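J.: Provided below are the primary sequence and the corresponding predicted coordinates.
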Amino acid sequence: MKLNKIYLGLIFSGAFIIFSSFIILKQKVKPTLFLIGDSTVKNGKGKGDGSLWGWGSFIESFFNSEKINVENDALGGTSSRTFQTNGLWGTVLVKIKKGDYVMMQFGHNDNSPLDDTARARGTIKGIGMESKNIYNPIKKKPETVYTYGYYMRKFVADIRAKGATPIICSPIPRNPVKDGNVALVDDSYSSWAQEIAKEEKVAFIPLNQLIKDKYSALSANEVQAYFTEKDHTHTNEAGAKINATLVIEGVKAMNSNKLKRYLK
C-alpha cells in the first residue's frame, strides 16, 4: 500500500511538472512586434534624449502585453540602406520567428548623399532596380548602392522567409509650418512606400497622410507645438504620442492583418 502511494505520488508529480512546463513553453511563444526605422521611430535610446521622441516609444502601451511583445529596434540616423549594411538588420532578423510582425518606416535619411564623408547613407531615388558602384569613404571600401525600393523589398523578403508578417509605414511628414502657415506637401518616399506595399501585397499604414490629415485641421501654432525647435523633422513627446495613436488607427484599419487582435 505504501509503495502504491509513493508510485501514485510520483505519477502526479510528473504530471504536474509536464503541465507546468507546457504552460511555460506556451507563454514563451507569444509573438513579437518588431519596429525598425530611423529617429522618428526611436530617437537615441527612446527615452526622450534632447526632448526628441519617436512614435515607437509609445506604441507598446496600446498592445496587450500578455499576448504580444513589442520591441523597438529603430536607430536614429539610419536609412533603408544603412540599417542593413551596418549590420543592424542582421541583429533583428535572427530574433524574428514564425508568427511575429515587423513594422518598418524609412525614408527620412534615404535622400542623403550616397558617398559623403559624414554618413554615406543615401539610396538611389525611386523603387526600380537601378544601382551605382561607389567608394564608401566611411567604410573605406567599394559598395554597390541600390534604390529605396530595393532595400524595402529586401526587408519584406527577409521577414517573409522567417514566417513573419511585414508592415510598411509611410514616413511621418516633416514640420509643415512655414511663415506662420501650415504648408502640407506631397512626399516622394511616402508614395514609394505605398507603391512597394501594393506591389509586394504587404499591409500598409498611410502614416504620412494620416498625420497630414490631423495637421490640416489645426492652426500653425498647434502644429508647431508637436515639433522640437531643434530642427524641422523631429517631434517632441506630444507629437510622438499623436503619431503613435495614428499608427494604431492604421493598424485597426488593416482588414486582412491579424496584428489588431493584440490591441487592448
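T.: All right, it came through fine. Numbers count the residues shown, from 1 in each chain.
J.: CA atoms for contacts and neighbours, from now on please.
T.: Fine.
J.: what about I11, how many neighbours?
T.: Neighbours of I11 under the rule other C-alpha atoms under 10 Å: 12.
J.: ok, and it, which helix or strand is that part of?
T.: Per DSSP states H and E, I11 falls inside helix 2-28.
J.: After that helix, which helix or strand is next?
T.: Toward the C-terminal end, the helix or strand that comes next after helix 2-28 (DSSP H and E) is strand 32-37.
J.: Now T165. Nearest residue, chain neighbours left out?
T.: Y101 (4.7 Å; C-alpha to C-alpha, 6 or more residues apart in numbering).
J.: I meant D38, not that one.
T.: Of all residues not flanking D38 in the chain, G76 sits nearest, at 4.5 Å (C-alpha to C-alpha, 6+ apart).
J.: swap in Y146?
T.: Spatial nearest neighbour of Y146, chain neighbours left out: S131 (4.4 Å); criterion: C-alpha to C-alpha, 6+ apart.
J.: how about the strands in the stretch 1-150 of the chain?
T.: Ranges of strands within the stretch 1-150 of the chain are 32-37, 69-72, 101-105, 131-136, 141-146, based on DSSP state E, counting those that start in this stretch.
J.: still on that earlier bit, counting contacts, what elements does the helix holding I11 pack onto?
T.: Of the remaining helices and strands, none touches helix 2-28 by 3 or more C-alpha pairs under 8 Å, 6 or more residues apart in numbering; DSSP states H and E.
J.: adding another structure so you can compare the two:
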Amino acid sequence: MKRTVAGLWLLWLLALASNATAAPPITLHLAGDSTMAAKRPEKRPETGWGEYLEAHFRKGAVRVDNRAMNGRSTRSFIAEGRWQALLNTVRAGDYVLIQFGHNDQSQDKPDRYTPPEDYQRNLARFVADVRARGATPMLLTPVARRRFDAQGRVLDNHGEYPDRMRALAARERIALIDLERRTQAILQEAGMDESRRLFLQLAPGQHPNYPQGIEDNTHYSPLGAQRTAQEFAAALRASALPLAAKLRER
C-alpha cells in the first residue's frame, strides 16, 4: 500500500513538473482579407480558410488570432487601426501571417485601392514591425479566384501584386507561402465544374441566407476553406520554419 501511494505521489510530481516546463502555445496572428477571415452567421456558409488553420496543429501548440476582415487591403487595414491593434498583441516567438492583394488591386473601389508600389511598401512595413517585436512574419500571396479561360485553364487575376510580394520576400529573406500558385493548382486539378464546390455557389432557395442564390467565385464554401488550409499546412510542412514542427502528424 505504501509503495502504491508513493508511486502515485511520484507520478503526480512528474505531471506537475511536466506542466511547469511545457512551452506555452505561440500565437498565429492573421492579417488579411475576406478569403481568410472568420464569418458572421448571416454570411454562412461563406467560410474563411483561417477558420480551419488551428486544426492542423497539435492540440495546445498554437493559438490562432484571426484579425482578417472582409474588404480590407494593406492600406485600409493600416488606416482603420487594425494593423496597430494586431501589433499590440504580438509577442516574441509569435508568427504573423500576412495575406493581402485581392482588395489592393480594386481600382474601382477608392476606399481600398492601393497602388502596387504602396502595396509593397505596406508589406515591408508589416514585416519590419513584426520583426521589431521578435516575431516571425510570413507573407502569403492572395488565393486564386475561380476564373477559367475557354480552354479550361485557370487565369491569373491579381496582376503584378503577387510578384511584388514575391520580390519583397526574396529580397528581405521573408518566409513566403505562395498560396496563389497552390490554389491555382487546386482549381486546375478540380476543373471548371467540380471547382464550384470550393466556392460560395448556391441555387435559389438552397440556403436561407441567400434566398435568391449566389454564384461567388472569390469566397469559399466550407470545403474550399478546408482545402486551402490543408494546402497551407502542406506548404508549411515542406518549409524549414520551426513552426512546421508544431503541425499534427498526417
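T.: Cool, got the structure. Worth saying up front: this structure is predicted, and the values here are computed from it rather than measured.
J.: rewinding a little: list the contacts of the residue nearest to T165 of the first structure.
T.: Shown here is Y101 of the first structure, whose contacts under the criterion C-alpha atoms under 8 Å, 6 or more residues apart in numbering are P31, T32, L33, F34, A164, T165, P166, I167, L259.
J.: The third one matches what in the second structure?
T.: Yep, that's L33 of the first structure we're talking about. Under the alignment (TM-score structural alignment), L33 of the first structure maps onto L28 of the second structure.
J.: Might one say that its match is in contact with A92?
T.: No - under the criterion of C-alpha atoms under 8 Å, L28 of the second structure is not in contact with A92, lying 11.5 Å apart.
J.: Neighbour count: these two, which is higher?
T.: Taking neighbours as other C-alpha under 10 Å, L28 of the second structure and A92 compare with L28 leading, 23 against 14.
J.: What separation do you get for the more buried one and A124 of the second structure?
T.: Distance, L28 of the second structure to A124 of the second structure, using C-alpha to C-alpha, to the nearest Å: 19 Å.
J.: what about P176 of the first structure, how many residues close to it?
T.: Under the criterion other C-alpha under 10 Å, the count of neighbours that P176 of the first structure has is 21.
J.: what's the aligned partner of it in the second structure in contact with, if anything?
T.: Under the alignment by TM-score structural alignment, P176 of the first structure pairs with R147 in the second structure. By C-alpha under 8 Å, 6+ apart, the residues touching R147 of the second structure are V154, L155, N157, N217.
J.: again, only this time at 6 Å
T.: R147 of the second structure is in contact with V154, L155, counting by C-alpha atoms under 6 Å, 6 or more residues apart in numbering.
J.: In a strand, E215 of the second structure, correct?
T.: Yes - according to DSSP: H, G, I helix; E, B strand; the rest coil, E215 of the second structure belongs to a strand.
J.: Now for the nearest residue to it once chain neighbours are set aside, how many residues are close by?
T.: Nearest residue to E215 of the second structure in three dimensions, chain neighbours excluded: Q201, at 4.6 Å (C-alpha to C-alpha, 6+ apart). Residues contacting Q201 of the second structure under the criterion other C-alpha under 10 Å number 20.
J.: contacting residues for Q201 of the second structure?
T.: I214, E215, D216.
J.: and of those residues, the nearest to P110 of the second structure?
T.: Proximity of the contacts of Q201 of the second structure to P110 of the second structure (C-alpha to C-alpha) peaks at D216, which lies at 22.0 Å.
J.: What distance do you get for the closest one to D104 of the second structure?
T.: For D216 of the second structure relative to D104 of the second structure (C-alpha to C-alpha), the value is 19 Å.
J.: Between those two, which is the more surrounded one?
T.: Between D216 of the second structure and D104, counting by other C-alpha under 10 Å, D104 is the more crowded of the two (26 against 16).
J.: That one -> the first structure?
T.: In the first structure, D104 of the second structure lands on D110 (TM-score structural alignment).
J.: Now check the second structure for the residue matching A203 of the first structure.
T.: Matched across to the second structure, A203 of the first structure falls on A175, judged by TM-score structural alignment.
J.: And for G87 of the first structure?
T.: Per TM-score structural alignment, G87 of the first structure is aligned with G81.
J.: can you check V70 of the first structure too?
T.: Per TM-score structural alignment, the equivalent position to V70 of the first structure in the second structure is V64.
J.: Please work out how many residues are found near its match.
T.: Neighbourhood size, V64 of the second structure [other C-alpha under 10 Å]: 19.
J.: Excluding chain neighbours, give the residue nearest to it in space.
T.: Closest to V64 of the second structure by C-alpha to C-alpha, 6+ apart is L28, at 4.8 Å.
J.: tell me the contacts of that neighbour?
T.: Counting by C-alpha under 6 Å, 6+ apart, L28 of the second structure has contacts V64, Y95, V96.
J.: Report the distance from stretch 131-143 of the second structure to the chain centre.
T.: Centroid separation between stretch 131-143 of the second structure and its chain, computed with C-alpha atoms, centre = their mean, to the nearest Å, is 11 Å.
J.: Would you mind pulling the contact partners of that stretch?
T.: Contacts of stretch 131-143 of the second structure (C-alpha under 6 Å, 6+ apart): 92-101, 127, 162, 175-180.
J.: Could you list the buried residues of that stretch?
T.: Within stretch 131-143 of the second structure, the residues scored as buried using 16 or more other C-alpha atoms under 10 Å are R131, R133, A135, T136, P137, M138, L139, L140, T141, P142, V143.
J.: Closest one of the residues you listed to A85 of the second structure?
T.: R133 (13.8 Å).
J.: one step back: right, and the pair among the buried residues of stretch 131-143 of the second structure with maximum separation?
T.: Applying C-alpha to C-alpha across these, the maximum distance is between R133 and V143, 27.5 Å.
J.: Any idea which of the strands of the stretch 1-150 of the first structure gets closest to L8 of the first structure?
T.: strand 69-72 (39.7 Å).
J.: superposed on the second structure, where does the closest one end up, distance-wise?
T.: In this overlay with the second structure, the average offset of strand 69-72 of the first structure from its partner residues is 1.5 Å by mean C-alpha distance after the TM-score superposition for the first structure.
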